[in-house]
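Visitor: This is a predicted model, with the sequence first.
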Amino acid sequence: MKNIFKQAVMAVGLIAAAQGAVAAGDAAAGEAKVAVCAACHGADGNSPAPNFPKLAGLGEKYLIKQLQDIKSGSRKIVEMTGLLDNMSDQDLADMAAFFDQKPLQLSGAKELKVRVNSGIEVDGLELGQKVFRAGNPSVGMPACTGCHSPRGLGNSPAGYPRLSGQHADYIEKQLRDFRAGNRVNDGDSKIMRQVAQHMSDAEIKAVANYIAGLN
């Protein structure tokens, strides 16, 4: 687990170095550039559909990186194929700034039962809270709070996104994709892949649901 935390610190430095060359985003300029995003993510970045992430308030650095990765192809999202091809780095920074200054609307958690590896059904909210706040030391999985803050608000200067209020289905899919190696844009440190590889299906579903109601 210590190695994971060390790699997280390294990842922060790499993210900052990679984004330092991009001028600060202009939210006002970004408003005119995000029209294409509205159909899936909502005009204010609050997607109504659980398969499309909410972008509002995620953190400007994180959003810039995701847009750059999608444009370059290092993060493959079929629905966004070609949509960013004609956008400059400044355009992407402006779009990120626009969405980051929008308030995120909470999705909300729900009562949930999940079946753990022993076959027993447990309270999903309790398990989700435990995973988020304490991780699972028995398998070397750190708490989510270390990078994403106790309230799930993220660490914008470090490039770690806000999680609280995000669609549970979306968070669950991202964790499964990191675990399976289908999403690999968490940097050379592989911080999210290393965390997700220790998570069971029940833990992923439970923590995604818990995060959706955090504020």
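Guide: Nice, thanks for sending it over.

Visitor: CA only for contacts and neighbour counts going forward, please
Guide: Noted.

Visitor: Can you classify the closest residue to residue 37 other than its chain neighbours by secondary structure?
Guide: Spatial nearest neighbour of residue 37, chain neighbours left out: residue 43 (7.3 Å); criterion: C-alpha to C-alpha, 6 or more residues apart in numbering. Under DSSP: H, G, I helix; E, B strand; the rest coil, residue 43 falls in the coil class.

Visitor: Hmm, residue 43 is touching residue 36, no?
Guide: No - using C-alpha atoms under 8 Å as the test, residue 43 is too far from residue 36 to be in contact (9.2 Å).

Visitor: ok, and here's another one to check against it:
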Amino acid sequence: MKKLIAAASLCVASFSVQAVTTVPEYDANAGKQIVESVCAACHGMNGISPVPSQPNLGGQNVKYLYKQLIDYKTGYRKNGIMQSQIANLSQQDLADVAGYYAEQPVWNVGYADPVTVQDATKLYLGGDKSRGVIGCAGCHGPDAAGNDWAAFPRLGGQHAEYIATQLKLFRAAGREDDITSDEQKRINDADKEGEVGMMQTVAARLSDRDIRILSDYISAIH
């Protein structure tokens, strides 16, 4: 119970952290030009990625998109390809890109496995008290549409492969005994380095099966 209370407290704290994300006034047309030359190969011009390992971005929360791009720019979120792609972009460029993708139609690409959908639904909506896992819906919503104000991302319809990878990166960061290299950990759910964010706390308690069925389920929420 204490673990659940601590996790819930982290969820409340992360609302205040994410809510301070302020996106500069952006020019979606300028963003479109950057996307065409820099981003479209992996994420598509309309934000629907042709590569399951890369995220769909169309219709995503603009605050979330901007924060992730800034985190890549500063190295707080690590990915060699992303960091090299945006190395020469300014903060205004990043805002323009985020704004452009946020204005694109939302993706709908996944289909759930009927064999595991019941277990996944319970885990997504209500978590598992016996293991201190809180439900994903508390932050991302029962329809997985995210929270625009708090900059919690839309997840529904996202590529299952991408979701699974991110959960594993968060899990590696959330487990103190994990020997995975820093390059294979994701810590940018926390306000600053050295703190433990909500996603790290939740993912640290997920098994490989949890991640597999959750990813499959989330990808099918349209």
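Guide: Yep, it's here. All of these numbers come straight from a predicted model, not from anything done at the bench.

Visitor: coming back round to it: in structure 2, what residue corresponds to the residue nearest to residue 37 of structure 1?
Guide: Under the alignment (TM-score structural alignment), residue 43 of structure 1 pairs with residue 45 of structure 2.

Visitor: Just give me the neighbour total for that match.
Guide: 20 (other C-alpha atoms under 10 Å).

Visitor: Contacts only, for the residue nearest to residue 37 of structure 1.
Guide: 34-35, 37 (C-alpha atoms under 8 Å, 6 or more residues apart in numbering).

Visitor: Show me where structure 2 has its helices.
Guide: Listed in chain order, the helices of structure 2 (DSSP state H) span 2-19, 28-34, 40-43, 62-74, 80-85, 91-102, 117-126, 137-140, 160-174, 198-203, 208-219.

Visitor: Of all the ones you listed, which one is nearest residue 51 of structure 2?
Guide: Closest to residue 51 of structure 2 of the helices of structure 2, according to C-alpha to C-alpha: helix 40-43, at 6.6 Å.

Visitor: Tally up the residues packed near the equivalent of residue 32 of structure 1 over in structure 2, please.
Guide: Here residue 32 of structure 1 is matched to residue 33 in structure 2, going by TM-score structural alignment. Using other C-alpha under 10 Å, residue 33 of structure 2 has 15 other residues around it.

Visitor: What of residue 84 of structure 2?
Guide: Neighbour tally, residue 84 of structure 2, other C-alpha under 10 Å: 12.

Visitor: again, but for residue 103 of structure 1
Guide: Residues lying near residue 103 of structure 1 (other C-alpha under 10 Å) number 14.

Visitor: so who does it touch?
Guide: 56-57.

Visitor: ok, for the residue most central in space within structure 2, nearest residue in space, not its chain neighbours?
Guide: Most central in structure 2 under C-alpha atoms, centre = their mean is residue 153, positioned 5.6 Å from the mean C-alpha point. Once flanking residues are discounted, residue 153 of structure 2 sits nearest to residue 146: 4.7 Å by C-alpha to C-alpha, 6+ apart.

Visitor: Trace residue 91 of structure 2 over to structure 1, please.
Guide: For residue 91 of structure 2, the aligned position in structure 1 is residue 89, judged by TM-score structural alignment.

Visitor: next one: residue 205 of structure 2
Guide: With TM-score structural alignment as the criterion, residue 205 of structure 2 lines up with residue 198 in structure 1.

Visitor: And its match, how far from residue 167 of structure 1?
Guide: Residue 198 of structure 1 is 22 Å from residue 167 of structure 1, where distance means C-alpha to C-alpha, to the nearest Å.

Visitor: just residue 146 of structure 1 next, same as before
Guide: Distance, residue 146 of structure 1 to residue 167 of structure 1, by C-alpha to C-alpha: 21 Å.

Visitor: more neighbours, those two?
Guide: The residue with more neighbours, out of residue 146 of structure 1 and residue 167, is residue 167; 27 against 17, by other C-alpha under 10 Å.

Visitor: and that one, what pairs with it in structure 2?
Guide: Using TM-score structural alignment, residue 167 of structure 1 sits opposite residue 159 in structure 2.

Visitor: same thing with residue 109 of structure 1?
Guide: So, by TM-score structural alignment, residue 109 of structure 1 is matched to residue 111.

Visitor: That match touches residue 215, doesn't it?
Guide: No - judged on C-alpha under 8 Å, residue 111 of structure 2 makes no contact with residue 215 at a distance of 10.5 Å.

Visitor: What about residue 221 of structure 2, how many residues nearby?
Guide: 19.

Visitor: which one is it nearest to, not counting chain neighbours?
Guide: Residue 221 of structure 2 sits nearest to residue 156 (C-alpha to C-alpha, 6+ apart), 4.7 Å away.
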